[in-house]
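Enquirer: generate a structure from the sequence data that follows.
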Amino acid sequence: LKVASDNEGLSFDEDKYNKFIKYKELIQEWNEKVNLTAITEDEEIIKKHFIDSLKVFKIEELKKCKKFIDIGTGGGFPGVPMKI
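Expert: A predicted model of the protein is given here:
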């Protein structure tokens, strides 16, 4: 996660890192019960769900926004990674 985020120019502290790891574990756990995503491997979740969700912050206009709405995107993407 650290390497992937650094490669995209994104950085976060240990608390946020731990939240992403916990979220990844919850996705994997619940995906066994409910089909949340076809992407289940650690590295792929990080790259294709977390990092892709956070790329929204590369858009200058969105960096200034204080509120976002995530309506029906499933699995919590991009809303939960953005919130973390």
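
Enquirer: every contact and neighbour count from this point should use C-alpha atoms.
Expert: OK.

Enquirer: and K22, how many residues sit next to it?
Expert: 12 (other Cα atoms under 10 Å).

Enquirer: one more sequence to fold, the one below, so I can look at both together:
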Amino acid sequence: MNEPDIEKTAIATPWGLYEWVVMPQGACNSPATQQRRLNEALRGLLSECCEAYVDDIIIWADNDTSLETRVRQVLSA
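Expert: Below is the predicted model:
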């Protein structure tokens, strides 16, 4: 969440005021934002060794050694 937008998510309850500090699931733009951020993170790897769709990442390789290397690359992206 952008700092100025956090106050826009406030919910008043008997126990206090609660604000989202991360994007809530179910918000109308959550899936598009998630996909955009994932694409940015995996920019150099997409179509080379993986594909990403919302919360799924498919990684492929010709052998186990290459697969392990690619999994490490994706997880460190």
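
Enquirer: TM between them?
Expert: Put the two chains on top of each other and the TM-score (TM-score structural alignment, normalised by the length of the second structure) is 0.24; 31 aligned residues with a Cα RMSD of 3.2 Å.

Enquirer: give the helix, strand or coil label for A12 of the second structure.
Expert: Of the three states, A12 of the second structure takes strand under DSSP: H, G, I helix; E, B strand; the rest coil.

Enquirer: distance of it from D5 of the second structure?
Expert: Separation of A12 of the second structure from D5 of the second structure (Cα to Cα, to the nearest Å) stands at 16 Å.

Enquirer: so for these two, which sits in the more crowded spot?
Expert: Neighbours per residue (other Cα under 10 Å) separate A12 of the second structure from D5, with D5 holding more: 12 against 9.

Enquirer: name the element the more buried one belongs to?
Expert: Secondary structure assigned from DSSP states H and E places D5 of the second structure in helix 3-6.

Enquirer: just give the number of residues close to I58 of the second structure.
Expert: By other Cα under 10 Å, 12 other residues sit near I58 of the second structure.

Enquirer: what of the one 10 residues further on?
Expert: Counted with other Cα under 10 Å, the burial measure for E68 of the second structure works out to 13 neighbours.

Enquirer: and the gap between it and Y18 of the second structure?
Expert: Between E68 of the second structure and Y18 of the second structure the computed distance is 42 Å (Cα to Cα).

Enquirer: also Q35 of the second structure?
Expert: 27 Å.

Enquirer: with V74 of the second structure instead?
Expert: 34 Å.
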